[in-house]
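Asker: just need the structure, nothing else, for what follows:
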Amino acid sequence: MKVAAIQMVSTEHLAQNMATAATLLQKASDAGAKLLLLPEYWPQMGLQETDKLGIAEPIGSGVIQRFLSDSARRLGVWIIGGTLPLMSSEDDKVLNTTLVYNPQGEAVAHYDKIHLFGFTKGSESYEESRTIVAGDEVTTVDTDLGKVGLSICYDLRFPELFRQMGVCTMIVVPAAFTHTTGQAHWEILLRARAIENQCYVLAAAQGGVHTNGRRTWGHSMLIDPWGKVVDVLAEGEGFVFGELDMALLQGIRDNLPALKHRKLV
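Answerer: From the prediction side, this is the model:
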């Protein structure tokens, strides 16, 4: 199966971001991809941290969820919907959620970001816990290509999360890594997760300078189970693309059965 990760430079305008996502999803589908991944915060990169509260939706309804469902059904593909803000039990906070839609447009999996990003260096400062409620459940989903593990951005730094997913065909990482942290750690961490879990990793990033002044690292990529980068897009809008080689995956696991050699579980 061919897969694609969409890269965006989202703005504060939901309608504009949806139009961009629709165009890129169509192009990736036309290229033959049957599973498409959107980046973190694709519906909105707000001017203020609290802007996401204004577009938060209840689970199961809303313009963003209808867009994802309709796109999956119209294109006949799996869509892993990056992240969108869902209403939480706290009025001043949201859940940062990945929803998975099958080719019939049905929502079949739901993952709330567990690890919330916090970083300060000079004038650059982020603290997701101010506006986001952390999730607490590890989530995988069975797809036409096998079991897919769901993670979001900062989760990438916590390998124990990925071990709890079990043996996956692919792990997805929708993200909005900052330029500072991405330049230092993004590719290293993605390749490590692919190598240690002996599976494909598909990462969809935000990549450029946003209208709120934030600069994201980009470098969306597909990585094979040996840690080789199959495709990468440094900056700007577009997508990365590739076909999963199941014989390669199984051969790596047969030749170096590290997953069977684990002692600490």
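
Asker: CA atoms for contacts and neighbours, from now on please.
Answerer: Fine.

Asker: and residue 7, that one's in a strand?
Answerer: Yes - counting by DSSP: H, G, I helix; E, B strand; the rest coil, residue 7 falls inside a strand.

Asker: identify the residues contacting it.
Answerer: The contact partners of residue 7, taken as CA atoms under 8 Å, 6 or more residues apart in numbering, are 38-39, 204-207, 218, 220, 233, 236-240.

Asker: show me what the longest strand along the chain is packed up against.
Answerer: Counting by DSSP state E, the longest strand found in the chain is strand 94-101. On a contact count with 3 or more CA pairs under 8 Å, 6 or more residues apart in numbering; DSSP states H and E, strand 94-101 meets helix 63-75, strand 78-80, strand 84-87, strand 107-112, strand 132-133.

Asker: in CSV, list the ones you listed along with distance to residue 172 and mean neighbour count.
Answerer: Output for those, formatted as CSV (distance: least, CA to CA, whole Å; neighbours: other CA atoms under 10 Å):
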stretch, distance to residue 172, mean neighbour count
helix 63-75, 17, 19
strand 78-80, 9, 26
strand 84-87, 15, 24
strand 107-112, 12, 19
strand 132-133, 21, 24
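
Asker: how about this one, so we can line them up?
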Amino acid sequence: MKLAAAAYQMDFLETWDAYVAKLTAWVEDAAGQGADLLVFPEYGSMELATLAGRATSGDLEASLHAVAERIPAVDALHAELAKKHGVHILAASAPVFDDAIGPRPVNRARFFGPSGAMGHQDKQIMTRFEREDWDVVGGGPLHLFETALGRIGVLICYDSEYPLLARAMSEADLILVPSCTEAEHGYHRVRIGAMARALEQQCVTVMSSTVGDCDWSFAVDTNCGMGGVFGPPDTGFPASGVLAQGRLNQPGWTIAELDLDAVARVRKDGVVLNRTHWDEQAGRDGPAVLRSLS
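Answerer: As a prediction, this is how the structure comes out:
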């Protein structure tokens, strides 16, 4: 299979048709390169707030509602494109108001299959900005999606930095990591998290990033990152664990080819067996015994 990770530049959109044309072009580009799975980044949907004008897009609370109102139409468009091109698409995550969760929005990534069917994954752990300034909250439980490409999980940005979340989806062959980070420090935190999760669970992680400046938004004003596809640095994978990576802050797709059998082989007979030996940590999750050498 071919995996496509986006380094996505958000734009100020004058019309809904401009968004349709943009997304269609991105999907057609990746599908034209033979991609079977397309991964868009965290909060890449915030550009939809510009459809309500600069005053709305620059207001933290108003932008949440402006984007959320557009998501049903956005989802219909993604479903149509996934079906037309016969691909799987992880749409850029978006703030969504869900009465089943509460009055505040969750950060939700929606996942589309080539039939047009949709599932979703909510972010679990909020960053300081989401908690303290934006009041975006943690959402529903983790999901594992059974697909023709294998079992796929999603860890949104900061979630990828927590090993127990990845462990909860240890049956995943692929873990998708959509991200939105403003500085290179943040990009590397998420990248290191994605690579660590690939090491621990002996799977492949696909990281997508927002890139570029958005002077129309306080929430996503500065973005730094690139696409990347990572595996365990073990038999059948590159020594670095990096299957493919883009160029920092350069918009476009990063494409990697993957033989999914490599995941099964390394889990069964790798040089090391991190995933199998995980449970040997049981009982060792308390604090280390403090000893004095003075």
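
Asker: mind checking the TM-score on these two?
Answerer: Overlay of the two chains. TM-score (TM-score structural alignment, normalised by the length of structure 1): 0.87; 256 aligned residues with a CA RMSD of 2.4 Å.

Asker: burial check on whatever residue of structure 2 lines up with residue 96 of structure 1, number of neighbours?
Answerer: Counting by TM-score structural alignment, residue 96 of structure 1 lines up with residue 107 in structure 2. The tally of other residues near residue 107 of structure 2 (other CA atoms under 10 Å) stands at 23.

Asker: can you tell me how far the residue nearest the centre of structure 1 sits from residue 99 of structure 1?
Answerer: Per CA atoms, centre = their mean, the C-alpha nearest to the average position across structure 1 is that of residue 174, at 1.6 Å. Residue 174 of structure 1 sits at a distance of 11 Å from residue 99 of structure 1 (criterion: CA to CA, to the nearest Å).

Asker: between these two, what contacts are shared?
Answerer: 82-83.

Asker: the residue nearest to residue 98 of structure 2 when sequence neighbours are not counted: what's it in contact with?
Answerer: Distances taken as CA to CA, 6 or more residues apart in numbering place residue 105 nearest to residue 98 of structure 2, at 6.8 Å, with adjacent residues excluded. For residue 105 of structure 2, the contact set (CA under 8 Å, 6+ apart) comprises 64, 95-98, 135-137.

Asker: related to what we said a few turns ago, mean deviation, the longest strand of structure 1 versus structure 2?
Answerer: Averaged over the aligned pairs, strand 94-101 of structure 1 sits 1.3 Å from structure 2 after superposition, using mean CA distance after the TM-score superposition for structure 1.

Asker: quick check: angle from that strand to strand 107-112?
Answerer: Calculated by axes from the mean of the first three to the mean of the last three CA atoms, to 10 degrees, strand 94-101 of structure 1 forms an angle of 150 degrees with strand 107-112.

Asker: strand 94-101 of structure 1 vs helix 63-75, what angle?
Answerer: Going by the same axes, to 10 degrees, strand 94-101 of structure 1 makes 10 degrees with helix 63-75.

Asker: so the strand ranked longest in structure 2 corresponds to what in structure 1?
Answerer: Identified as the longest strand of structure 2 according to DSSP E is strand 204-213. The aligned range for strand 204-213 of structure 2 in structure 1 is 200-209, by TM-score structural alignment.

Asker: distance check, residue 145 of structure 2 against residue 110 of structure 2.
Answerer: In this view, residue 145 of structure 2 and residue 110 of structure 2 are 11 Å apart by CA to CA.

Asker: list residues touching both of those two?
Answerer: Common neighbours of residue 145 of structure 2 and residue 110 (criterion: CA under 8 Å, 6+ apart): residue 119.

Asker: returning to that earlier point: now render the contacts of residue 105 of structure 2 as CSV, adding distance to residue 126 of structure 2.
Answerer: Output for these, formatted as CSV (distance: CA to CA, whole Å):
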residue, distance to residue 126 of structure 2
64, 15
95, 13
96, 14
97, 16
98, 17
135, 9
136, 7
137, 7
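
Asker: and the two most separated of the residues you listed?
Answerer: For the contacts of residue 105 of structure 2, the maximum inter-member distance is 14.1 Å, found between 98 and 135 (CA to CA).

Asker: these two: who's more crowded?
Answerer: Shown here are residue 98 of structure 2 and residue 135; by other CA under 10 Å, residue 135 has more neighbours (16 against 13).
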